[in-house]
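Enquirer: Structure, please.
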Amino acid sequence: MRRLARARLVAVGLAVAALAAVAGCGGGGTGTPAAAGAGRADGGSVPAQLRFDAATVDGGRISGASLAGRPAVLWFWAPWCPICHGEAPDIARAQKKFGDKVQFVGVAGLGTVPEMRKFVADTGLGAFPHAVDDNGRLWSSFGVDEQPALAFVTADGEVRTLQGLLSEAELNMYTEQLVTS
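Expert: So this is what the prediction gives:
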């Protein structure tokens, strides 16, 4: 009897988590702020959010500390998210336009690594690394609870996270601000 009750509880929990994930696919509207302000927790040279080490979709590793001291854009996406698929061409164009001045990093979550690899291949986003956030810690550290989302990190460590779909013009505007700040 306890096993059956436990199995039902697990099934209900998984169903709720799946519904929350699907509902999070861009449901927050255009560019809703999730977390803004200084990224430095202790005055150190590496902002708190950039203190991570993660596997990448292509089998490598990425260290957030390698992004410190230069502007960066982190794009949070899920491989099954249709809004992320729709935003991918804008991200690719922005990376091509600003990639010599701003480091772009994808942060993939809510899927399997093979699904993430397929997403990167299908969308032509292989020009920059994509971290695998299989446990949600990286998303959480940037205040991300839905995808797509973008975190804009200035060279001096200020982090601004925006959740929801951005237009290409908004993406370019925020990225340009990183270059000129």
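
Enquirer: going forward, measure contacts between C-alpha atoms and count neighbours the same way
Expert: Will do.

Enquirer: What's the first helix or strand after the helix ranked longest in the chain?
Expert: Taking DSSP state H as the criterion, the chain has its longest helix at helix 2-23. Remark: after helix 2-23, the chain's next helix or strand is strand 32-38, criterion DSSP states H and E.

Enquirer: to compare against the first, here's another:
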Amino acid sequence: MRARTVLPAALAAALITLTGCGPGSGSDDAAEGASASNASSPAQPPASSDTGDSRATGDPDPQALQFTATTVDGKPFDAKTLVGKPTVLWFWAPWCPKCKAQASETAKVAADYAGKANVVGVAGLDKNAAMKDFVADTGTSAFPHLSDEQGEVWKRFKVTEQSRYVILDKDGKTVYEGVLPAGQGLAEKLAGLTG
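Expert: This is a model prediction of the structure:
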């Protein structure tokens, strides 16, 4: 009898969570942590908890930055250029209010750590025109944004939802993956890697 009550409640929570960052959802960053802990793909376990996952997975992964892409401005991008410095990959979608709320802090961190660390936006879940508009509207054009319409970079880093940060050390090893509401805490996480 208990299984009959738990399953519908779990499905309802999953549906509410999945629509939490949809167009016009009006959700705010204060609720982001709560909803992120419930969001996951049915085929895969969640990538991390709502506060992120400080991964220290052993050996550096030199393959992590072995990919090419195209920026939202149509320029070729080779991730090998990121090797040697800590890197923030910010996965966002143009229609996501949580992503828009993270834009200002992400741009500030990119400016503050210019020359010491890389910050790269990875746009997905929409068309390139919407991605370009997001960059212009949020004032985040000072750092590159990849147009990942096919989700190839998202798949490479096992990102299953927008509004996520993946932070790599200078060797390309993932040291953090998770949600940072309004980008808060991003500077501190990067400071620990740039020492």
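
Enquirer: related to what we said a few turns ago, show me the contact partners of the longest helix of structure 1.
Expert: Helix 2-23 of structure 1 is contacted by residues C81, L110, E146 when judged by C-alpha atoms under 8 Å, 6 or more residues apart in numbering.

Enquirer: neighbours of the last one, just the number please.
Expert: With neighbours defined by other C-alpha atoms under 10 Å, the count for E146 of structure 1 comes to 22.

Enquirer: could you list every residue that touches it?
Expert: Taking C-alpha under 8 Å, 6+ apart, one finds A21, G24, C25, G26, G27, G28, Q163, G164 in contact with E146 of structure 1.

Enquirer: show me where structure 2 has strands.
Expert: With DSSP state E as the definition, structure 2 shows strands at residue ranges 68-70, 76-78, 87-92, 118-123, 145-147, 164-168, 174-178.

Enquirer: Reformat these as TSV; add distance to A101 of structure 2 and mean neighbour count.
Expert: TSV is the format used below for the strands of structure 2 (distance: least, C-alpha to C-alpha, whole Å; neighbours: other C-alpha atoms under 10 Å):
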stretch	distance to A101 of structure 2	mean neighbour count
strand 68-70	24	16
strand 76-78	26	13
strand 87-92	11	25
strand 118-123	14	25
strand 145-147	17	26
strand 164-168	12	24
strand 174-178	16	22
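
Enquirer: Next, format the ones you listed as CSV and append distance to K100 of structure 2.
Expert: Formatted as CSV, the strands of structure 2 follow (distance: least, C-alpha to C-alpha, whole Å):
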stretch, distance to K100 of structure 2
strand 68-70, 22
strand 76-78, 23
strand 87-92, 9
strand 118-123, 12
strand 145-147, 14
strand 164-168, 12
strand 174-178, 16
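
Enquirer: Nearest to the middle of structure 1, which residue? Look it up for me.
Expert: Residue closest to the average C-alpha location in structure 1 (C-alpha atoms, centre = their mean): F76, at 1.8 Å.

Enquirer: which one is the counterpart of that residue in structure 2 nearest to, not counting chain neighbours?
Expert: Aligned counterpart of F76 of structure 1 in structure 2: F91 (TM-score structural alignment). Spatial nearest neighbour of F91 of structure 2, excluding adjacent residues (C-alpha to C-alpha, 6 or more residues apart in numbering): V122 at 4.7 Å.

Enquirer: Could you do A36 of structure 1 as well?
Expert: Once flanking residues are discounted, A36 of structure 1 sits nearest to R160: 4.4 Å by C-alpha to C-alpha, 6+ apart.

Enquirer: returning to that earlier point: tell me the one of the contacts of helix 2-23 of structure 1 nearest R70 of structure 1?
Expert: Ranked by distance to R70 of structure 1 (C-alpha to C-alpha), these are led by E146 at 25.8 Å.

Enquirer: Can you tell me how far the aligned residue in structure 2 for the closest one is from T68 of structure 2?
Expert: Mapped onto structure 2 by TM-score structural alignment, E146 of structure 1 lines up with E161. E161 of structure 2 is 21 Å from T68 of structure 2, where distance means C-alpha to C-alpha, to the nearest Å.

Enquirer: Next: E152 of structure 2.
Expert: 10 Å.

Enquirer: and what of P8 of structure 2?
Expert: To T68 of structure 2, P8 of structure 2 is 42 Å away according to C-alpha to C-alpha.

Enquirer: again with L180 of structure 2
Expert: 26 Å.
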